[in-house]
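> I'd like to go over a predicted model; first the sequence, then the structure.
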Amino acid sequence: MKMLYDCIIVANGSFPSAQLPLDYLHNAPVVIACDGAVQTLHDKGITPSAIIGDMDSIPASLKELYADRIHIVEDQEINDLTKSVYYAHQAGYKRILILGATGLREDHTLGNISLLLEYAPLFEHIEMLSDYGRFIPILRTTTLSSSPKQQVSIFPMYPYGEISTEGLRWPINHRTLTAWWQGTLNEATGDKFTVFLSPETRVIVYMQNQN
C-alpha cells in the first residue's frame, strides 16, 4: 500500500482491528507509542520506534526490553497522546496518523478528537483513524478526496465564523454552526468535496471508512 504518513502514533484506546489501520501500522516507517499501548503492540509483534509518557502503564519487563527507546515525560498537564505528538513534532515528522485514540472511555475519545485542532498547526497533515472512520482537522478552506455516498460529518469546534460546502448531498451555505450535530450525517456526491471556512473558523471533518 502507498504510505501517506511518515509517522504513526499509537494511543492507549481501542487497538485497531480493521484492515485499513492495521495495514498502515504494519507498513509504518516510524511507530511512536504512548506508554499504555506498548503491551498491545508488543503482543502483536510490532516494535515501537519510541515510547513516550510517564511510564506508569508499562510493565517492568517491557521497560527493560525497550530501555533504549523510552522517553519519560512526567508533565501531568498534558496527556500521553499530546506528549507523543510533541515528540513527533520535535523529531521533524510532517505527516502524522494517530491510531488507538478512540474507544474504551468516551471522555478520552472526545478529548483526543478535540486535541487535533491544537496539533494541526505543527504538521503538514495530521489525522486520527479508527476502525470506522477518520477525523481530519481543518483550519482553512480545504478540498478532500472522497467516494460517492461516503458519509461525512463536519464538527464546528468554535461557535463563530461561516462554513460552506461543495460536493456534499446537503450543502451548507454561509452558516454559522453553533452545535456539533448541525453539520453531521452528510454524504459526498463524488470523488471530492470542499469545505469553505471564513478565516476564524475551525472544524473537524469525519469521513467514514470505505469497504
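Sure thing, it's come through. Numbers count the residues shown, from 1 in each chain.

> all contacts plus neighbour counts: C-alpha atoms, from now on.
Will do.

> ok, residue 35 - contacts?
12, 51-58, 80 (CA atoms under 8 Å, 6 or more residues apart in numbering).

> pick the one among those residues closest to residue 184.
residue 12 (26.7 Å; CA to CA).

> from the contacts of residue 35, pick the one nearest residue 90.
Using CA to CA, these come closest to residue 90 at residue 52, 12.8 Å.

> okay, and which of the contacts of residue 35 map to strands?
Among the contacts of residue 35, the members falling in strands (DSSP state E) are 51-53.

> all helices of this structure, in order?
Assigned by DSSP state H, the chain shows helices spanning 19-26, 38-43, 60-65, 80-90, 106-119.

> quick one, strands of the chain?
Going by DSSP E, the chain shows strands at 7-10, 31-34, 50-53, 70-72, 95-99, 125-129, 133-138, 142-145, 151-156, 163-166, 186-187, 192-197, 203-208.

> this is the comparison structure:
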Amino acid sequence: MENSLKQPIIILANGAFPTHHIPLDILKNAGSVICTDGSANALNAYGITPFAVIGDFDSYKETKLPFSGKKILESNQDSTDLEKALNWLLNNGIEKITILGATGLREDMTLANHYILFDYYDQIDLDMVTDHFTITCHKGQKSCNTFPGQIISILPQHFNTKVSTTALRHPLNEMELHPSAKAVSNQALGASFSVDASRPVLIFRGHPEN
C-alpha cells in the first residue's frame, strides 16, 4: 500500500497536454500526479515532477535531471497505460481521481479513453477534464452542477438506454438513446440539471468560454 499519495490525485495521460486554464489549474493544484509513460516528459517540461510514472516505458525519455518519483514498470500489453495507472491507484485504496491529457493526438486512444470511463465508473469516482469538457460516467439518477447556457451532451454505452433529464433546454423524457449524436449539444438552463439513465452514459459538461 502506497501511503505517501496526497489528494487531489491526478492522472496525466499521454494525449495532448492541457492548455485551457481549468485543467491547468487542476494540474497545478494536484497533490500527486501519476503520469502514464511518455506524459512524464511533457510534465517535466512544464516544470512539475510526477509522483510516479506507470507503463511499459516505450515512450518515456530519461532526463538529465535526477528523478525523485517512482517508476512502476507494467509491461502487460492487454491493458493501456491509463488502465494500468487506474488499477495501481485502485489497489492503493484511492477513491477519487481526475484524468487529464486523455484526448487529442490519437483519435483511437481518445475514443478508448472514453470507453475506460464506462469500465471504471462503478469502482472509483472519476472526472475526465479536457480543454473543452468535464466528462463523467453515470448510471441511474445523477444531479450535476451547471451554469445557464452550458453545453451538455449525453452519450450512452448501449443501445436502448432510457434517459430522462430535467433543467435542459431540450428535455429528454424516457427517451431511448443509442450510441449516436442524438443527445449532443443540449444546454443547461440553470445552476444544476439531473439525468436518470437505465444504463451507463457519458455526461459532457462544457467549460465556460472565459
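Looks like it arrived, so ask away. Since we're looking at a predicted model, the values are computed, not measured.

> returning to what we had before: would you turn the strands of structure 1 into JSON lines with mean neighbour count?
Listed next are the strands of structure 1 as JSON lines, based on neighbours: other CA atoms under 10 Å:
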{"stretch": "strand 7-10", "mean neighbour count": "27"}
{"stretch": "strand 31-34", "mean neighbour count": "26"}
{"stretch": "strand 50-53", "mean neighbour count": "26"}
{"stretch": "strand 70-72", "mean neighbour count": "17"}
{"stretch": "strand 95-99", "mean neighbour count": "23"}
{"stretch": "strand 125-129", "mean neighbour count": "22"}
{"stretch": "strand 133-138", "mean neighbour count": "22"}
{"stretch": "strand 142-145", "mean neighbour count": "13"}
{"stretch": "strand 151-156", "mean neighbour count": "22"}
{"stretch": "strand 163-166", "mean neighbour count": "19"}
{"stretch": "strand 186-187", "mean neighbour count": "20"}
{"stretch": "strand 192-197", "mean neighbour count": "19"}
{"stretch": "strand 203-208", "mean neighbour count": "22"}
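
> got the contact list for the residue most central in space within structure 2?
The centre of structure 2 sits closest to residue 128, judged by CA atoms, centre = their mean, with a distance of 1.8 Å. Counting by CA under 8 Å, 6+ apart, residue 128 of structure 2 touches 98-100, 102, 134-136.

> what of residue 19 of structure 2?
Residue 19 of structure 2 sits in contact with residue 131, where contact means CA under 8 Å, 6+ apart.

> and it, what's its match in structure 1?
Using TM-score structural alignment, the partner of residue 19 of structure 2 in structure 1 is residue 17.

> and its match, how far from residue 24 of structure 1?
12 Å (CA to CA, to the nearest Å).

> now swap in residue 162 of structure 1 and tell me
With CA to CA as the criterion, residue 162 of structure 1 and residue 24 of structure 1 are 35 Å apart.

> likewise for residue 139 of structure 1?
25 Å.

> one more: residue 46 of structure 1?
12 Å.

> with neighbour numbers in mind, choose between the two.
Remark: of residue 46 of structure 1 and residue 24, residue 24 carries more neighbours, 18 against 14, as counted by other CA atoms under 10 Å.

> re the thing from before, what's the closest of the contacts of residue 35 of structure 1 to residue 74 of structure 1?
residue 54 (4.8 Å).

> skipping adjacent residues, who's closest to the alignment partner in structure 2 of that closest one in space?
Counting by TM-score structural alignment, residue 54 of structure 1 corresponds to residue 56 in structure 2. Using CA to CA, 6 or more residues apart in numbering and skipping the chain neighbours, the partner closest in space to residue 56 of structure 2 is residue 75 (4.6 Å).

> so residue 184 of structure 1 makes contact with residue 152?
Yes. In this structure, residue 184 of structure 1 is within contact of residue 152 by CA atoms under 8 Å, at 7.0 Å.

> list the contacts of residue 141 of structure 2.
Contacts of residue 141 of structure 2 by CA under 8 Å, 6+ apart are 194-197.

> what distance separates stretch 12-26 of structure 2 from the centre of its chain?
11 Å (CA atoms, centre = their mean, to the nearest Å).

> now distance to residue 110 of structure 2 too, for the contacts of residue 141 of structure 2, in CSV please.
Shown next, in CSV, are the contacts of residue 141 of structure 2 (distance: CA to CA, whole Å):
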residue, distance to residue 110 of structure 2
194, 26
195, 24
196, 26
197, 24
